[in-house]
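Show me how the following folds:
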Amino acid sequence: MQNDAPIQTRQTDVMDPARAKALQATLGLHVTIEDGSPLPPFFHQIYFWQPEPPTRLGRDGHPKTGLGIIPDLGLPRRMWAGGRLAFHGPLRAGRVAEKVTTLESTTRKDGRTGPLAFVTLRHDIWQDGVIRVTEWQDLVYREDPAPGTPAPTPPTARTDETAAETASFTSTLLFRYSALTFNGHRIHYDEPYSRGTEGYDGLVTHGPLLAQLLMLMAERKLGKLSEFSFRASSPLMHHEDATLCWSDGQMWVRAPDGRQNMTAQAR
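Here you go, the predicted structure:
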């Protein structure tokens, strides 16, 4: 008999106020969170760690595929390509929450740069018996670039924003964000690896960090968020400032040379 049950994992964690305060400080925000405070959108990223011993890590510092919910895809490079979130109600600091992760899909195809694998995970986060957040996370796995292969031409970002904010990044900021999210991906803190193995022009600013900044900007514009979606377009290096752009719920990140790093939609 075929077993059609979804592939799932479950985790529980306490939404420690101290950790949320540390993220506020890391982002340069006023430190305001206390026990019982509603957490800002996307702050659940700093909880539900999945620590693995060194023997279960890949060369990039991420857990190896094939050992957990994500199957062995045979492709070494991983990227968080985007996602969408539905905010049903606030998570509150100091309380236990449960995250149920479901493997929704895995697909493979051949792209211009070689084979690609796409993985979609759904995370349902519950607190006090009520679902608070549903998040769909889209991951892409790919091969290493062949020596001498030119980088893909990134899209050009819009310039018709009605509001904009500038964000700057340092290796310290990227390290602290990696630590708080328990993200071992070496492209964010190991510059020789990022340049020499994965072919980037420096440390890569986390896509979720850019999404976090956009969500906080959107919350300042709209108040409480009900939905947010984002899609990565091109990597932003840690030595580049980002312009966070807004126009009637549409958002995007523009690099100093005008290329588009991310697009998003907020409601």
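
Could you use CA atoms for every contact and neighbour count after this?
Will do.

all strands of the stretch 51-200 of the chain, in order?
Here the stretch 51-200 of the chain has its strands, by DSSP state E, counting those that start in this stretch, at 77-87, 96-111, 114-127, 130-142, 163-167.

Can you tell me what sits against the fourth one?
If I follow you right, that is strand 130-142. Defining contact as CA atoms under 8 Å, 6 or more residues apart in numbering, one finds that strand 130-142 is touched by 73, 75-91, 114-126.

Buried only: go through those for me.
Neighbour-count burial (16 or more other CA atoms under 10 Å) applied to the contacts of strand 130-142 gives 73, 77-87, 89-91, 116-126.

Which residues are in contact with A20?
Counting by CA under 8 Å, 6+ apart, A20 makes contact with 33, 39, 43, 46, 93.

Name the nearest of these relative to S168.
Set against S168, the nearest of the contacts of A20 by CA to CA is F43 (19.7 Å).

Show the subsequent helix or strand relative to the longest helix along the chain.
As assigned by DSSP state H, the longest helix anywhere in the chain is helix 207-222. The helix or strand immediately downstream of helix 207-222 is strand 227-232, counting by DSSP states H and E.

which strands and helices sit next to that next one?
Applying 3 or more CA pairs under 8 Å, 6 or more residues apart in numbering; DSSP states H and E, we find strand 227-232 packed against strand 77-87, helix 207-222, strand 260-266.

structure for this one too, so we can compare:
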Amino acid sequence: MTEHSTATQTLTDVMDPARARALQATLGMEQTIESGSALPPFFHHIYFWDPQPPENLGRDGHPAIGGFVPDMGLPRRMWAAGRLMFHGPLMAGAVAEKTSVIEGVTRKTGRSGPLAFVRIRHDIRQRGTVALTEWQDLVYREDGGEPPAHPDARTDETQSEVVSFDTTALFRYSALTFNGHRIHYDRPYACRVEKYDGLVVHGPLLAQHLMLMGARQLGKPITEVTYRATAPLTLPHSATLCWADGAAWVRGPNGEQCMQAQMR
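Now for the predicted structure:
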């Protein structure tokens, strides 16, 4: 069953080059971004914070459901997938405006019980022009239940890179994105309440690494990306970033596919 919402949200931010350099440092990149630089793909995720006071947060550290995202009575929130269309570069040091609208809410029943999928569209403008359109798919589910099956990752990559994560990297990325989700820094909560086997590496952080790899492999600015998270990656495990002819994916420590993407 698909429901529709008229909820919209508009946030304005200056694409601070110092924050972008901090993300470059977190990712192990050379700190090169200055005012007027084109931001690398996906760097917009460190902007457009929507800080909420403690009383407006849910048990997981995220803003409580029932504001912009409707309350569907399901406590666990996960970032499932996304799509981005880059119409032009986002420039560091310039004011940008992000307008978000909920395009639909779909309810289903899976092996783990009832599920709700929320699709949000974001349009980011600079100087009166849409530079980026992003669709974000969130999934909400009950506590407990059987975890979804994890697909095996491909092994036919033509390029690969191994990326390691630690608690410092997860803390810094959470801070830069103002992401208070406890699965990324509170191990007892992640294991006891949400039933992971360790702290969870952010899905957007994996997507960020894949897009940087894709830009290097393509040798030109990315114009479109679709990606989907398929299994969690938890500490202390490293990830293998894989590439083959426009396809990119993350292979986990046991050969599982953690994320897949297509880029051009």
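
Superposed, what's their TM-score?
Aligned and superposed, the two chains score 0.96 in TM-score terms (TM-score structural alignment, normalised by the length of the second structure); 260 aligned residues with a CA RMSD of 1.1 Å.

hang on, the earlier thing: restricted to helices, list the contacts of A20 of the first structure.
Judged by DSSP H, these include no members of helices.

what's the closest of those to Q11 of the first structure?
Checking the contacts of A20 of the first structure against Q11 of the first structure by CA to CA gives I46 as the nearest, at 13.4 Å.

contacting residues for the closest residue to the closest one other than its chain neighbours?
Once flanking residues are discounted, I46 of the first structure sits nearest to T181: 4.3 Å by CA to CA, 6 or more residues apart in numbering. By CA under 8 Å, 6+ apart, the contact set of T181 of the first structure is 45-47, 49.

Quick one: map T181 of the first structure onto the second structure.
Counting by TM-score structural alignment, T181 of the first structure lines up with T177 in the second structure.

distance of its match from A22 of the second structure?
Going from T177 of the second structure to A22 of the second structure by CA to CA, to the nearest Å gives 11 Å.

Ok, G214 of the second structure next?
Applying CA to CA to G214 of the second structure and A22 of the second structure gives a distance of 21 Å.

the more surrounded of these two?
Neighbour count, other CA atoms under 10 Å: between G214 of the second structure and A22, G214 has more, with 28 against 18.

ok, the equivalent of T134 of the first structure over in the second structure - how many residues close by?
Alignment note (TM-score structural alignment): T134 of the first structure maps to T133 of the second structure. Residues within reach of T133 of the second structure, counting by other CA under 10 Å, total 19.

A215 of the second structure against V225, yeah?
No: using CA atoms under 8 Å, A215 of the second structure is not in contact with V225; the gap is 10.7 Å.

So these two - more neighbours on which side?
The neighbour count for A215 of the second structure versus V225, taken as other CA under 10 Å, is higher for V225 (21 against 17).

which residues touch the residue nearest to F171 of the second structure when sequence neighbours are not counted?
Computed as CA to CA, 6+ apart, the closest residue to F171 of the second structure that is not its neighbour in sequence is Y185, at 6.7 Å. Residues in contact with Y185 of the second structure (CA under 8 Å, 6+ apart) are 167, 170-171, 199.

With N179 of the second structure as the reference, measure out to Y185 of the second structure.
Separation of Y185 of the second structure from N179 of the second structure (CA to CA) stands at 10 Å.

Filter the contacts of Y185 of the second structure down to the ones in helices?
Of the positions in the contacts of Y185 of the second structure, 167, 170-171 sit in helices, assigned by DSSP H.

so who does A211 of the first structure touch?
Contacts for A211 of the first structure were tallied using CA under 8 Å, 6+ apart; they are 230, 264.
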